[in-house]
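Undergrad: Predicted coordinates and the sequence they were generated for:
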Amino acid sequence: MLKTEENLANLRLGKESALSYFMDLYSHNLHFFAYKLVRDKDSIPEIISDSFVKLWKHRADFYTIEELKSFLYIVVRNSCLDHGKAVRERYVHQQIEEENILANPDADILTKIIHIELITLLGEALEKLPKQQADIFRLTVLEGKTTTEACQELQTTANTVYFARSKAVNTLRQLFLKKNISYYPLVVFLYLF
């Protein structure tokens, strides 16, 4: 966290290395967030780049990491909504579906931000697991594959899959309990979205 705070101070001073730090830190999550909103892989890099250009222009306005992060998400959200409007103008036949999606954009956006943050948290937790446990958890829980499919893909036995999944779930549960996050609602939330 100290490195992040230091880079925030350097960003305010106009050091480009600090901008690069925040680009590395947030680009992946912002990309995923934008994709959830526009589902247009070709326009997302430009949306993300523009958000960092705007961050640079307003760099002196940020006193906390939370302000900076909120700014980036809001800029990306607004750019995605603008992109959606442009697409809607080009494709009139999709207008009804998009109006339903955009009826309450703030609630939907917040859900997507939470989803991205939870996926990032889960990804970091999976990196701490042994490779076999992480692979089996990804396949059977996140991707929803059966034990048989996981056995075939990993060339292992059903007992190994059961044991590794059980160990992974217990380890993840303990990691999340330390962060005051209940494991089961997390998995349900990720599965639904």
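TA: Sure thing, it's come through.

Undergrad: Every contact and neighbour count from this point should use C-alpha atoms.
TA: Noted.

Undergrad: Next up, the contacts around residue 183.
TA: Each residue near residue 183 by CA atoms under 8 Å, 6 or more residues apart in numbering is listed here: 172-173, 176-177.

Undergrad: longest single helix anywhere in this structure?
TA: Identified as the longest helix of the chain according to DSSP state H is helix 65-90.

Undergrad: So which bits of it are buried?
TA: 68-69, 71-73, 75-77, 79-81, 83-84, 88 (16 or more other CA atoms under 10 Å).

Undergrad: neighbouring contacts of stretch 134-150?
TA: Here stretch 134-150 has contacts from 126-127, 156, 158, 161-162, 164-165, 168-169, 190-191, using CA under 8 Å, 6+ apart.

Undergrad: ok, and here's another one to check against it:
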Amino acid sequence: MEIDALWYIELKNGNENGLNRFMKLYLKPLSFFAYNIVQSKELTEELVVDAFLKVWNYQEKFQSDQHAVRFLYQVTKNACLNAVEKNKHVPPFDYELDNLLIYDDTDIQQQIIYDEFLQQVEKELAKLSEQQRNIFRMSCMQGYSTQEICLLLETTPQVVFNAKSKSIKHLRNVLDKPNNWFGVILFSCYLGN
């Protein structure tokens, strides 16, 4: 995981540039993470903004850049779970922010890695044709069968097979670099190939 350490130093010193850099690095992956829980774009935006505000309010308590990132994800996860519970008309669970500062959740770290991997995949998918992108997403990310894709896109199984093969080949070529073992491992686990 590449991290620009300058954001952490600036954030810790109360410089808004640090917060801006931090937001630039984590806004998309955090939004993806939150959306997967709450399934609402508007609510996701609100919860993510609140999470960054909490990071700003607790900036002096962080012991490292990774500590700040874990805190950001944990605060977001808790807010998302509270929002989901609230929509079920159940009183939300009260989380103590000070306890989150020392909480180290491996699930959060795994989610961060997974979100960064998906960002890398999405970046590479943008280089493919629209048809290849759509078929890859439907097949590999959304779990549609070839037959379902054919019905939805009004195409043939051969077109689906070709588009999926080309997109997987492209992703493997990009992710299967000697200096990108991280991408290779995740890509193989992700596709199960």
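TA: Alright, I've got the coordinates. Just so we're clear, the structure is a prediction, and the values are computed from it rather than from any experiment.

Undergrad: what about residue 129 of structure 1, which SS state?
TA: coil (DSSP: H, G, I helix; E, B strand; the rest coil).

Undergrad: which ones are touching it?
TA: Applying CA under 8 Å, 6+ apart to residue 129 of structure 1 gives the contacts 168, 171.

Undergrad: could you redo the last one with a cut-off of 7 Å?
TA: residue 168 (CA atoms under 7 Å, 6 or more residues apart in numbering).

Undergrad: Map residue 75 of structure 2 onto structure 1.
TA: Under the alignment (TM-score structural alignment), residue 75 of structure 2 pairs with residue 75 in structure 1.

Undergrad: Would you check that its match makes contact with residue 50?
TA: No. If you go by CA atoms under 7 Å, residue 75 of structure 1 and residue 50 don't touch, sitting 8.5 Å apart.

Undergrad: so which strand or helix has the residue nearest to the spatial centre of structure 2?
TA: Nearest to the mean C-alpha position of structure 2, counting by CA atoms, centre = their mean, stands residue 115 at 2.8 Å. Residue 115 of structure 2 is part of helix 106-125, with elements assigned from DSSP states H and E.

Undergrad: and the next element down the chain from that helix?
TA: helix 130-136.

Undergrad: Centre of the chain to that next one, how far?
TA: Offset of helix 130-136 of structure 2 from its chain centre (CA atoms, centre = their mean, to the nearest Å): 20 Å.

Undergrad: Kindly report the same for stretch 122-133 of structure 1.
TA: 17 Å.

Undergrad: and it, how far apart are its ends?
TA: 13 Å (CA to CA, to the nearest Å).

Undergrad: Mind listing what's buried along that stretch?
TA: 122, 125-126, 129, 133.

Undergrad: who's sitting farthest from the centroid in structure 2?
TA: residue 156 (32.4 Å).

Undergrad: Run through the residues that contact that residue.
TA: Residue 156 of structure 2 neighbours (CA under 7 Å, 6+ apart): residue 150.

Undergrad: And it, how far from residue 162 of structure 2?
TA: For residue 156 of structure 2 relative to residue 162 of structure 2 (CA to CA), the value is 10 Å.
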